[in-house]
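Trainee: Here is my input; please provide its structure:
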Amino acid sequence: MLVLGFPVGPLQANCYVLARGEGEPCVVVDPGQDAAEPLRTQLRERRLTPAAVLLTHGHFDHVFSAGEICAEHGIPAHIHPADRYMLTDPGAALGPAGRQLFGDGVAFEAPADVREIAGGDVLELAGLRFEVTHTPGHTGGSVLFGVEAEEGGRLLLSGDTLFAGAIGRTDLPGGDHGRMLKSLSTEVLPLDDDIVVLPGHGPTTTIGRERAGNPFLQDLPAPDALS
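Mentor: Okay, the predicted model is just below:
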C-alpha cells in the first residue's frame, strides 16, 4: 500500500494520497490550500489516477483545493452532511475573528459532485476499503476514515479530531467540547493501540501512544456521563 502525506497552506494541514501501489487509482484526503500543485507532482511521479476525494471535515484548510481537483479529474468529493455547507460558505465556520483574519482568502471552487457520508458507511474506492466513523466535536460533521493495509496493520485518518499530543479546537462555529469528549471516549479510546494515526496537522502517531501520553485523553468521563 502506498501512503503519501504532505502539509499544505499557511495552516500546514496534511493532505494524504492512498493507493494500492504506484501506477494505480488513488484516493486524495483533505486537499487544502495550495494542495493542487504538489498533488499533481505526486500523481505524475507515482503514475496515480485519483478516483475520489475524501474530506474529514469542512474547514477551508482541508477542503480548499477539493473543487479544483475534482473538476480536473471528474471525480466526486465525499463529506458528512453536517459540514457540507462549508463547501459553499467557508466563512460561516470561521467566526468573526477568523473572517477578519482571512478575509476573502477562503473563497474557493466547490466540488460539482458532492456525496454525503455517514458514520458506519464503508466506501470501496481505488481498491481500498474506508470505514467511516462520525466524531462530532471539532465540527458537527467531523469523521475518521479507517483503512486496512494489504500488508497488515490499520491506518486512521483522523482529521482534526485527534493529533499527536493534542485534539482539535472546539471554539469555532459548529464546535462542541462536550461532543468532542464523547467522540474521543466512545470512538477513539476503544481503538487498538497499534493503529497508525494520520492526523490533519502535525506528525504521525499511534492510538497506543496517544492513549498513554495525550493529556486530552486522560481521565475522560465515561460515555454515559457525557450524554
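Trainee: use CA for all of it now, contacts and neighbours both
Mentor: Fine.
Trainee: max-length helix in this structure?
Mentor: helix 36-46 (DSSP state H).
Trainee: Can you give the distance from that one to the centre of its chain?
Mentor: Distance of helix 36-46 from its chain centroid, counting by C-alpha atoms, centre = their mean, to the nearest Å, is 19 Å.
Trainee: and what of stretch 145-156?
Mentor: Here stretch 145-156 is found 15 Å from its chain centre; the criterion is C-alpha atoms, centre = their mean.
Trainee: Now the element after the longest helix of the chain, going C-ward?
Mentor: Once the chain leaves helix 36-46, the next helix or strand it forms, by DSSP states H and E, is strand 49-54.
Trainee: now what about the following helix or strand past that following strand, what contacts it?
Mentor: Counting by DSSP H and E, the next helix or strand C-terminal to strand 49-54 is helix 60-63. Helix 60-63 is contacted by residues 9, 11, 13-15, 30-33, 55-57, 86-87, 90, 106, 200 when judged by C-alpha atoms under 8 Å, 6 or more residues apart in numbering.
Trainee: and for comparison, fold this next one:
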Amino acid sequence: MSLAYETLPVTPFQQNCSLVWCSETREAALIDPGGELPRLLAAVKARGLTLKAIWLTHAHIDHAGGAGQLSREAALPIIGPHPGDQFWIDGLAQQSQMFGFPAAEPFVPQRWLADGDEVQIGHETLTVRHCPGHTPGHVVFYSASAGRVFVGDVLFAGSIGRTDFPRGNHGQLIEAIQHKLLTLPDETVVIPGHGPETRIGDERRSNPFLQ
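Mentor: I've put the predicted structure just below:
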C-alpha cells in the first residue's frame, strides 16, 4: 500500500489530525489540522514530505481551527467539507472564544466536497462519502486500496458522534453510518477524530449505539 499516515492528536480536545501521504511521491495532506501547527509542520518535515493540501471532514473548531492560518502561510488549498458546514466556518471565531482556543482565521474552501467526489495525493485516490448528522456538511475519506477510512466525528470505537450541536441530527447520523460506513469491508480500519482506531466489523458487531 502506498498510502501511509500518522495520527497526531492536537488541541486540548485531543483531536486526531491525520498526516496522510503517498509513499511513492512523498506528497502529503493534513486531515483536520485543528491547531498546534508548528508540531504538525515538524512532523511533515521529519518525514521528508511535501505538503500539498488541507482536507477537512467538518468545521468544528478542534478540526478546522488551524486550517485558515495554515492555508495562508503555506499557500495550501483547503478541500472540504461539504457546503452544509458553511455556517460552522462562519462561526469559527465564536467557537474559538467559546472553547478558549486561539483565534481561528476565517477561510473559504478552494473546493467543497460532495458524496462520491474523489481527493488525490500523489498516486493515491480517496473517495468522499457525505455523512451528515454530527454536522450537516460532515464528510469522510475512504481509501479502498489501503483499507482505511478517516471518519472525523461520525463514528468512534464503541461510540458515535454527538448530535446535540446546532443542526445536528441523530437519525441522519445513524443512517449515514449504516449506509456509508457499515457497507465497507469488515476489516476496514477506522481512524476517528478522537480516541483509538477500530474496525468496521467490530463496530457493526458490538457498538451499543448501532444495535
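Trainee: mind listing the strands for structure 1?
Mentor: Using DSSP state E, the strands of structure 1 run over 2-8, 13-19, 25-29, 49-54, 77-79, 114-116, 122-125, 128-134, 143-148, 154-159, 162-163, 166-167, 196-199, 205-206.
Trainee: just to revisit the earlier point, could you list the buried residues of the longest helix of structure 1?
Mentor: Judged by neighbour count using 16 or more other C-alpha atoms under 10 Å, the buried positions of helix 36-46 of structure 1 are 36, 39, 43.
Trainee: residue in structure 1 matching residue 131 of structure 2?
Mentor: Using TM-score structural alignment, the equivalent of residue 131 of structure 2 in structure 1 is residue 135.
Trainee: Nearest the geometric middle of structure 2, what residue?
Mentor: residue 57 (3.6 Å; C-alpha atoms, centre = their mean).
Trainee: sorry, back to before: what's the angle from the longest helix of structure 1 to strand 25-29?
Mentor: Note on geometry: by axes from the mean of the first three to the mean of the last three C-alpha atoms, to 10 degrees, helix 36-46 of structure 1 and strand 25-29 are set 150 degrees apart in direction.
Trainee: what's next to helix 36-46 of structure 1, contact-wise?
Mentor: So helix 36-46 of structure 1 is contacted by 22-23, 48-49, 65, 68-69 (C-alpha under 8 Å, 6+ apart).
Trainee: Next: stretch 184-193 of structure 2.
Mentor: With contact meaning C-alpha under 8 Å, 6+ apart, stretch 184-193 of structure 2 is reached by 15-17, 147-157, 197-202.
Trainee: where in structure 1 is the aligned partner of that stretch, by residue range?
Mentor: Against structure 1, stretch 184-193 of structure 2 falls on residues 191-200 (TM-score structural alignment).
Trainee: start to end distance for that stretch?
Mentor: Stretch 191-200 of structure 1 has an end-to-end distance of 18 Å (criterion: C-alpha to C-alpha, to the nearest Å).
Trainee: Could you pull out the buried residues of that stretch?
Mentor: Quick answer for stretch 191-200 of structure 1 (16+ other C-alpha under 10 Å): 195-200.
Trainee: Kindly indicate which of the residues you listed lies nearest residue 97 of structure 1.
Mentor: Nearest to residue 97 of structure 1 out of these is residue 200 (C-alpha to C-alpha; 21.8 Å).
Trainee: How many neighbouring residues does the closest residue to that closest one other than its chain neighbours have?
Mentor: Spatially, and ignoring its direct neighbours in sequence, residue 200 of structure 1 is nearest to residue 159 (4.1 Å; C-alpha to C-alpha, 6 or more residues apart in numbering). Here the count is done by other C-alpha atoms under 10 Å, and residue 159 of structure 1 has 28 residues near it.
Trainee: In contact with residue 159 of structure 1, which residues?
Mentor: 56-57, 142-144, 198-201.
Trainee: ok, so of those residues, who is nearest residue 3 of structure 1?
Mentor: Nearest to residue 3 of structure 1 among those: residue 198, at 9.9 Å, using C-alpha to C-alpha.
Trainee: Now do the same for residue 88 of structure 2: its match in structure 1.
Mentor: Under the alignment defined by TM-score structural alignment, residue 88 of structure 2 corresponds to residue 86 in structure 1.
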